[in-house]
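A.B. asks: Whatever this is, show me its structure:
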Amino acid sequence: MRCAVITKPLCVEITEAPKPEIEEGQILIKSHTVSICGSDMPYFLNERALQYPLPLGFPGHECIGTIVETRNKALKEGDYVLSIPNGDRGFAEYFVSHPSRTVSIPYLNNKFVIAQPLGTVIHACRKLFQSILPDAEKDKYSLERDKWNLTEKKVVIVGQGSIGLLFTAMMKLMNAETIIGIDLVNYRLDASQKIGATHIINCLESNISDMLYKITDGLMADLAIEAVGKDSTINDCFRLVKRSGVVLAFGVPRKSVYEFDFPDFFNREIKLIGSLGPDIQTEFPIAVELIANDKVDSSILISHILSIDDIQKAFEFVTEHKDNAIKILMNM
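C.D. replies: This is a model prediction of the structure:
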């Protein structure tokens, strides 16, 4: 089978490898579409001090495909699925997974790859809603109830890459009053407006604190979502929220120790929340349903659909913001 391997920093190659064999309880999936996640980039850029080459297919984990072999009664051959491969080895023609890491999709379509990152965003939104609206806990998986409504809330999302755009879409879906997208790339800000932002700010062209003060009539944001992964943007979020505001740290950390404006955080009683992985069997199906019903327009995020043979170019496009790249999908 064909698979990709990161052989050294900044270099991905396509190679041939034996089709994997499955053990009891596992499933084998023939990949249809995979995509590059922001969390893949540190491995490509050598920000984790790893030994190269990396394992075959690693770190691909946003994948859809068809089950071609199963040793588990929960799923059957021929099922279309969204699945996180065992060992995150999804940049491959075939990969092994488990039903606990897999959910059904109604049909094969590139757009359902977006349900994986959207599921992680839904997981984060649940945590946010519980912080802003504490009585939401007992209905934590419902997205239809009035208590999940963010009417009158002012939200700022720092970073409008694919994850930031999905947060923007979710804030619109939850009826936030003001949704402010911040980025340093204008084409991403254009996408932000298309997917739900009421206001956009280019942080290279404007002082974001001053602009937010004007937009909110001096009230600042109830909630700031950090979708970049830098200490500078975390500290920006502290300055953008009101006293006792909430900051969600979602961007993938790019180093182990961050400089932290603790006095600002402490003195203004800011609440900081971290979020990473979803409850796959609960939140991925919600994401699939939202995309299937066009409640979240995945086409705004998907900037390129390439072949897996072009994975080197795909990583370069993401790294260098080439060709208006946002979310790059690759077909096998």
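A.B. asks: Please count neighbours and contacts with C-alpha atoms only from this point.
C.D. replies: Fine.
A.B. asks: where along the stretch 151-300 of the chain do the strands fall?
C.D. replies: Secondary structure of the stretch 151-300 of the chain by DSSP state E, counting those that start in this stretch: the strands cover 154-158, 178-183, 199-202, 221-226, 241-249, 271-274.
A.B. asks: Select, out of the ones you listed, the one closest to Phe95.
C.D. replies: Set against Phe95 and scored by C-alpha to C-alpha, these come closest in strand 271-274, at 29.9 Å.
A.B. asks: and this one, so I can compare the two:
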Amino acid sequence: MNQATMRALIFEAPGVIRCVDDAPRPEPGEGEVLVHCSHAGLCGSSIGAYTGEGGWARAARPSKPGWTGHENAGVIAASRCAALREGLRVLAVPHAWNGFAEYFTAAPDMVVSLPSDAGDFGAYVAAQPLATILNALSRMPSPAGKTCAVVGQGPIGLMFTDMLVRADAARLIAIDQVAWRLDWSRRFGATDVVEASDADSGHSANSDDHAESDDSDDSARVIPGQRKAADERHRAGGERPLDVHSRPGVDRPTVEYPNLARRVDLQRERAGQREIEAGTE
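C.D. replies: Okay, the predicted model is just below:
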């Protein structure tokens, strides 16, 4: 490997990823920066790119080097933008979503500089998926003092749980089919956990504490087996008991660097389908 090449991942075929060390290193265009990547997040959208299912079946194979990485942190290695100097630590959304690579280029409006005392550099990659959650929060009424539930306690669900707790929800019900995830739900502040391994009956791991409580707020009760009935009532003109995959909603929940995360979210929105389709050309 020399100055003109770099390491990168290539989606070679459905279910097949290859790491190469001779991918061409990109050069920043006018106004752009070249980022030496230190951390990359694995988005759920990349799972489809790996399996080749759904719309991803149309994606070109083998892919361009680095595709479909788009949640990155790194250090600016070269800059053609006066506002972004070399050596600056940044979060960035790579051009054409090619962030599964050692180097990538990015436009200045897709780069956010990090403070010099940022601490755990890699943890900042989570600001990008967190931005999706904060965006949902901004569209919701405040959950403060209310009972809320989150169905699914994977990485995004746990972030939802954490933000709802930080937004002063009085009671947080975490629901998942995987028992060990619920241990993490408790660590993130869930007051109740429901192991939904049986779709027709819910088992609350701490139901003795709350099974008969909060009778005045039946709309907040979401247990496995009730979701389908709730959706049917909603379609018939009734009120949905709880839209569980929404985010808590205070104007500005108490989280670190919310403005940074929000800015990244807006940048990713602007990137939109154009960035995704770049891997299919």
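A.B. asks: Quick TM-score on the pair, please.
C.D. replies: The TM-score (TM-score structural alignment, normalised by the length of the second structure) is 0.73; 235 aligned residues with a C-alpha RMSD of 3.2 Å.
A.B. asks: Please tabulate the strands of the stretch 151-300 of the first structure in TSV, including the columns mean neighbour count and distance to Glu23 of the first structure.
C.D. replies: Supplementary listing: these in TSV, determined by neighbours: other C-alpha atoms under 10 Å; distance: least, C-alpha to C-alpha, whole Å:
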stretch	mean neighbour count	distance to Glu23 of the first structure
strand 154-158	27	43
strand 178-183	25	45
strand 199-202	19	50
strand 221-226	26	40
strand 241-249	22	37
strand 271-274	15	35
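A.B. asks: Dump those strands to a markdown table, plus distance to Met171 of the first structure.
C.D. replies: Shown next, in a markdown table, are the strands of the stretch 151-300 of the first structure (distance: least, C-alpha to C-alpha, whole Å):
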| stretch | distance to Met171 of the first structure |
| --- | --- |
| strand 154-158 | 8 |
| strand 178-183 | 7 |
| strand 199-202 | 13 |
| strand 221-226 | 11 |
| strand 241-249 | 13 |
| strand 271-274 | 17 |
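A.B. asks: so which of these gets nearest Arg101 of the first structure?
C.D. replies: strand 271-274 (21.9 Å).
A.B. asks: Excluding covalently adjacent residues, which one is nearest to the counterpart of Lys154 of the first structure in the second structure?
C.D. replies: Aligned by TM-score structural alignment, Lys154 of the first structure pairs with Thr147 of the second structure. Nearest residue to Thr147 of the second structure in three dimensions, chain neighbours excluded: Arg171, at 4.6 Å (C-alpha to C-alpha, 6 or more residues apart in numbering).
A.B. asks: Surely the one you found is in contact with Pro143?
C.D. replies: No. With contact defined as C-alpha atoms under 8 Å, Arg171 of the second structure does not reach Pro143; the gap is 9.6 Å.
A.B. asks: separation between the equivalent of Cys37 of the first structure over in the second structure and Tyr50 of the second structure?
C.D. replies: Using TM-score structural alignment, the equivalent of Cys37 of the first structure in the second structure is Cys43. Relative to Tyr50 of the second structure, Cys43 of the second structure is positioned 11 Å away (criterion: C-alpha to C-alpha, to the nearest Å).
A.B. asks: quick revisit: show me what contacts the residue nearest to Thr147 of the second structure?
C.D. replies: Gly145, Lys146, Thr147, Cys148, Ala190, Thr191, Asp192 (C-alpha atoms under 8 Å, 6 or more residues apart in numbering).
A.B. asks: Same check on Thr33 of the first structure?
C.D. replies: With C-alpha under 8 Å, 6+ apart, Thr33 of the first structure has these contacts: Cys63, Ile64, Gly65, Asn110, Val113, Leu329, Met330, Asn331, Met332.
A.B. asks: and with 7 Å instead?
C.D. replies: Thr33 of the first structure makes contact with Cys63, Ile64, Gly65, Asn110, Leu329, Met330, Asn331, Met332, according to C-alpha atoms under 7 Å, 6 or more residues apart in numbering.
A.B. asks: Point out the ones among those that are inside strands.
C.D. replies: Residues of the contacts of Thr33 of the first structure located in strands (DSSP state E): Cys63, Ile64, Gly65, Leu329, Met330, Asn331.
A.B. asks: of these, closest to Lys127 of the first structure?
C.D. replies: Out of these, the member with the shortest distance to Lys127 of the first structure (by C-alpha to C-alpha) is Cys63, at 25.1 Å.
A.B. asks: residue in the second structure matching the closest one?
C.D. replies: Using TM-score structural alignment, Cys63 of the first structure pairs with Asn72 in the second structure.
A.B. asks: isn't its match right up against Leu91?
C.D. replies: Yes. With contacts counted by C-alpha atoms under 7 Å, Asn72 of the second structure reaches Leu91, the gap being 5.8 Å.
A.B. asks: And the nearest residue to the match of Cys63 of the first structure once chain neighbours are set aside, how far from Thr105 of the second structure?
C.D. replies: Ranked by C-alpha to C-alpha, 6+ apart and with sequence neighbours excluded, the top spatial neighbour of Asn72 of the second structure is Ala40, at 4.5 Å. Distance of Ala40 of the second structure to Thr105 of the second structure, given as C-alpha to C-alpha: 14 Å.
A.B. asks: Setting aside sequence neighbours, what's the nearest residue to Ile302 of the first structure?
C.D. replies: Using C-alpha to C-alpha, 6+ apart, the closest residue to Ile302 of the first structure is Lys327 (4.8 Å).
A.B. asks: so the helix or strand hosting Leu128 of the first structure versus strand 221-226, what angle?
C.D. replies: In the assignment (DSSP states H and E), Leu128 of the first structure maps to helix 115-132. Helix 115-132 of the first structure runs at 150 degrees relative to strand 221-226, counting by axes from the mean of the first three to the mean of the last three C-alpha atoms, to 10 degrees.
A.B. asks: What angle do strand 241-249 and helix 115-132 of the first structure make with each other?
C.D. replies: Helix 115-132 of the first structure and strand 241-249 are oriented at 140 degrees to each other (the same axes, to 10 degrees).
A.B. asks: what separates stretch 6-25 of the first structure from the chain centre, distance-wise?
C.D. replies: Distance, stretch centre to chain centre, for stretch 6-25 of the first structure: 23 Å (C-alpha atoms, centre = their mean, to the nearest Å).
A.B. asks: Revised request: answer the last question for stretch 236-246 of the first structure.
C.D. replies: Distance, centroid of stretch 236-246 of the first structure to centroid of chain: 22 Å (C-alpha atoms, centre = their mean).
A.B. asks: next one: stretch 100-116 of the second structure
C.D. replies: The answer for stretch 100-116 of the second structure is 17 Å, by C-alpha atoms, centre = their mean.
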